[in-house]
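Q: sequence first, predicted model second:
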Amino acid sequence: MVELGRDRLRELLDAVLADKGKGQYRSLDDMAGDVFVSPFHFSRMLSRGSHESPVAMRRRVLMERAARQLQRGSSVAEAAWAAGYDSVEGFSRAFARAFGHPPSRPAVRHWLPAPNGIHFHPPISLWVDSVERAADPLFEQLVRHDLDDTRALLEYATRITDTELRKVWLPATVVLQTDGVEETIGDVLTHLVQAKETWLASIEGHDTPSSAERPSVSELIERHDAVAASWLAMVRDLDARGAWGDRLIDALCDPPESFVMSSVIAHVVTFSAHRRQLVRHMLRASGHKIGPGDPIMWLRRRRHEATTGNELE
């Protein structure tokens, strides 16, 4: 764990996080200039001490600060400007990628996973979590890709007709016996969202949420955005506590059944991946050209955006 006294690392961190007026972008050259070293040596020294690049750390900590501001009642525009974004749209996309939901819904917890325990602490300080472990990259990628790809498919579905949404493309298809038939695009999209809602209700001790028999795509997007934040927070909490072996006793089952939490997450990710590909298959059958949802390309885009602030074409 990094010790943060008034030492060289502390000076490097100060250079990363210094503000020169709200909304002003600070480049790697700006940061390095504050401590009188070349950008190459600045990046190497900070990365060696914190296991995170200067640009990635600055973006993450400022995003944590923005999440805290939103929790405290700031507008999305105010948070975007303070975080150095030129537009609310760009900030909203970055926030959604980081937290799994749009900034219109305040984050459950304003800290994001960090490889070094360094986080934003109000009002303008840093906090170092001495026991934080770096988030497991595989679990983080699987869960985040699932949430992002589901959201992308729901957004794509807003472009198709209701006839395409409700047409039977895969007659009598059953993904899980407990869920019944899923033979239309609408069926599968509904179960993509509903699965997380149902499991989260069991984990948090709530009643299973009710929903319309044939919800609209706009309703599914709202429900996905609502459940994604809580789902991501719950999974990250499991990882942070090393609680993958904890057991859930689901009293809604008859008789009550016990589930290991790691198996629950694996179950959701597995069948979500299957359903996402079923949606793609049906969209292609309807004449739509849609990408494969490859996690390799998804991660490449995320890393490019994290380091440059620009979307990868």
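A: Structure received.
Q: all contacts plus neighbour counts: C-alpha atoms, from now on.
A: Noted.
Q: isn't Ser47 right up against Met57?
A: No. Under the criterion of Cα atoms under 8 Å, Ser47 is not in contact with Met57, lying 9.6 Å apart.
Q: of the two, who's got more company?
A: Neighbour count, other Cα atoms under 10 Å: between Ser47 and Met57, Met57 has more, with 25 against 14.
Q: below is structure B, check it against A:
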Amino acid sequence: MPETTPAPDRLRELLDAVLDEENATLEAMAGDAFASPFHFSRQLSRGAGEPPVSMRRRVLLERAAWQLRRGASVTDAAFAAGYDSVEGFSRAFARAYGQSPSTVTAHDPASHWLPAPNGIHFHPPMSLWVEGGGKPSGGEVTALLVEHDLDDTRDLLEAAKGLSGEEYRRPRLAGHRALPFDGAEESLAQVLGHLVLAKEVWLASIDGSGAPEPGSGDAADLIDRHAAVAPRWLAMVRDVERRGAWGDRLVDALCEPPETFVLGSVLAHVLTYAPHRRQVARWLLADLGSAPPWPEGDPITWLQRRTGGPA
């Protein structure tokens, strides 16, 4: 009989064997999956469209890129990825990403994912993310809105960095506030501050990390805070989507008294008020006479720039 594609559960077992930290060789992967190296490689290649050694090397490089963006040293990332030398790791990383690992920063806009024939990618802390195929679904549209919001916020913060302190903090929208309980948003500083703070506060409620520390509110401070919260926010959205948990309820202990929120409504809340604040910030920047180095905020042209093709 011809060999058939592995069933989903078996494919999951094969993928687990590929990613196990102890399985640095094909023989070790195959042994963990109770198969010969030949049959293990054949099954994985047929089921995922990629040889196991190649997949492991790619996924570990993706993990290394993710680690480097979070402050890991090149040496630590190299040995965690299974390389015997920093030089070998640096060559492989440069071939894959087109840049030296020593140049990677937290502000790199590109994804840590590499091109893959199967949509299987590293997902922190050490698991896999499998991209969906076919026509765009509601989840994919939501992901696009979330990623566009994060990128557009970063661009607006960078544009505000060039303003003087007086321009940045001067009240220009008397009495304006997006939400009654959020306080005044009369200046560009206040609008951008709430844009960043909203995600910090909601994440603190969702992951129990405690109320965020108030920063100075300067544009440079907000850029650093946004760089820290953006990947956490995106990882949260992806995790909830993966688990199909948008109907789960969150008891927000940071409220007084504590309140209960549906996770889906939390994301909808952020995706309602973040675009409003971004547009207000864009108007304020234009009113201050700032030349528009930032994108106009359209998800269509944002996606075109990001993919290099039609959106």
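A: Looks like it came in fine. Treat the numbers as computed from the prediction; the structure is a model and nothing was measured.
Q: superposed, what's their TM-score?
A: Once superposed, the chains reach a TM-score of 0.66 (TM-score structural alignment, normalised by the length of structure 2), with 248 aligned residues with a Cα RMSD of 4.0 Å.
Q: and Gly180 of structure 1, how many neighbours?
A: Neighbours of Gly180 of structure 1 (other Cα under 10 Å): 13.
Q: Leu128 of structure 2 now?
A: For Leu128 of structure 2, using other Cα under 10 Å, the count is 16.
Q: need the contact list for Ser127 of structure 2.
A: Each residue near Ser127 of structure 2 by Cα atoms under 8 Å, 6 or more residues apart in numbering is listed here: Leu19.
Q: what does Ser286 of structure 1 align to in structure 2?
A: Here Ser286 of structure 1 is matched to Leu288 in structure 2, going by TM-score structural alignment.
Q: wait, that match sits on Glu166?
A: No. At 11.0 Å, Leu288 of structure 2 does not count as touching Glu166 under the criterion of Cα under 8 Å.
Q: these two: which has the busier surroundings?
A: Each of Leu288 of structure 2 and Glu166 has its neighbours counted (other Cα under 10 Å); Leu288 has more, 14 against 8.
Q: disregarding flanking residues, what is the spatial nearest neighbour of the more buried one?
A: Glu167 (7.3 Å; Cα to Cα, 6 or more residues apart in numbering).
Q: which position in structure 1 pairs with the one you found?
A: In structure 1, Glu167 of structure 2 lands on Glu164 (TM-score structural alignment).
Q: packing partners for the host helix or strand of that match?
A: In the assignment (DSSP states H and E), Glu164 of structure 1 maps to helix 162-166. Applying 3 or more Cα pairs under 8 Å, 6 or more residues apart in numbering; DSSP states H and E, we find helix 162-166 of structure 1 packed against helix 185-204.
Q: next SSE after the helix it packs on?
A: helix 217-241.
Q: for that following helix, packing partners?
A: Counting by 3+ Cα pairs under 8 Å, 6+ apart, helix 217-241 of structure 1 packs on helix 137-157, helix 185-204.
Q: list the buried ones in it?
A: 217, 220-221, 223-236, 238-240 (16 or more other Cα atoms under 10 Å).
Q: report the contact partners of Leu128 of structure 2.
A: Contacts of Leu128 of structure 2 (Cα under 8 Å, 6+ apart): Ile120, His121, Phe122.
Q: can you do 10 Å?
A: Leu15, Asp16, Leu19, Val59, Gly119, Ile120, His121, Phe122 (Cα atoms under 10 Å, 6 or more residues apart in numbering).
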